[in-house]
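Student: make a model of this:
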Amino acid sequence: MAQEYIALKQRNEIGLIAINKSVFQTIAKIAVEEDEHVVLHDATPFKYPIGCKVVNDQLILTLEIKVDYKVNVNETCSRLQTKIYESIEHMSDYAPDVIDIRVIGFLFE
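Tutor: I've put the predicted structure just below:
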């Protein structure tokens, strides 16, 4: 069974701090919402567009997004990966190991 949290490396005499994987999903969701050229793929009752796995204390994020058809997809995804990485590192003092962005479709608005 996969872990539901990541234990941070800082340990003191009181105990160990652990962060639930839903925190990382929320940070990634906020980063996507701040980008005007990207939206999350529609969620279904059985699938959420942001997947998060913790395997051997490694954080693996998978995002399914739609990108505006007018922008360069490669640059947009690269910028989004950087934004998510920096946000998670800044807010949790933990660096994600893999951020996989999958372009599911395009926005024609």
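
Student: from now on I want contacts and neighbour counts done on CA atoms only, so please keep to that.
Tutor: Fine.

Student: how about the residue in the chain that sits furthest from its center?
Tutor: Distance from the C-alpha centroid of the chain peaks at residue 13, with 31.3 Å (CA atoms, centre = their mean).

Student: so where do the strands sit in this structure?
Tutor: Remark: strands assigned in the chain by DSSP state E are 5-11, 16-20, 38-40, 50-55, 58-68, 98-107.

Student: most tightly packed of those strands?
Tutor: strand 38-40 (a mean of 20; mean count of other CA atoms under 10 Å).

Student: list of residues touching that strand?
Tutor: For strand 38-40, the external contacting residues (CA atoms under 8 Å, 6 or more residues apart in numbering) are 29, 32, 33, 49, 63, 64, 65, 66, 67, 68.

Student: want to put them side by side, so please do this one too:
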Amino acid sequence: MAQEYIALKENNNDGIIALSKSAFQTIAKIVIEEDENLKLAETSTPFKYPLVCKIANDQLILTMDVKVKYSVNVNDVCSKLQGKIFENIEHMTGFQPDQIDIRVSGFMF
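Tutor: The predicted structure is shown next:
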């Protein structure tokens, strides 16, 4: 069965802090929504979400399908997005994502 959370390794006697996949998905979604050159791609099936978070062996893997504004450089926008998502997740949770995959599924005109 897939792991649904990541336990942070904090040195305290109060207990274990664990973050669910939805926390990481929400952070990534907010970063995408703040960028005017990107938006999450629409899906044709109702139960498929364009932003997927997987946790395997305490490794965080994010995969997202996005649409990019037509007039911008795709490599630059995607590279900046990866950096922003990495920084925001690290800043808000103290955990570093292991892999951030961005798939461009189309363009916005």
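
Student: out of the strands of structure 1, nearest to residue 77 of structure 1?
Tutor: Closest to residue 77 of structure 1 of the strands of structure 1, according to CA to CA: strand 98-107, at 6.9 Å.

Student: what's that closest one packed up against?
Tutor: Secondary-structure packing of strand 98-107 of structure 1 (3 or more CA pairs under 8 Å, 6 or more residues apart in numbering; DSSP states H and E): strand 58-68, helix 73-92.

Student: any chance of those in TSV with distance to residue 1 of structure 1 as columns?
Tutor: Formatted as TSV, these follow (distance: least, CA to CA, whole Å):
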stretch	distance to residue 1 of structure 1
strand 58-68	14
helix 73-92	24
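
Student: out of those, which is closest to residue 9 of structure 1?
Tutor: That would be helix 73-92 among those, by CA to CA, at 11.3 Å.

Student: how far apart are the closest one and its match in structure 2?
Tutor: Relative to the matching residues in structure 2, helix 73-92 of structure 1 has an average distance of 0.3 Å after the fit, by mean CA distance after the TM-score superposition for structure 1.

Student: what's that helix aligned against in structure 2?
Tutor: Alignment of helix 73-92 of structure 1 against structure 2: residues 74-93, by TM-score structural alignment.
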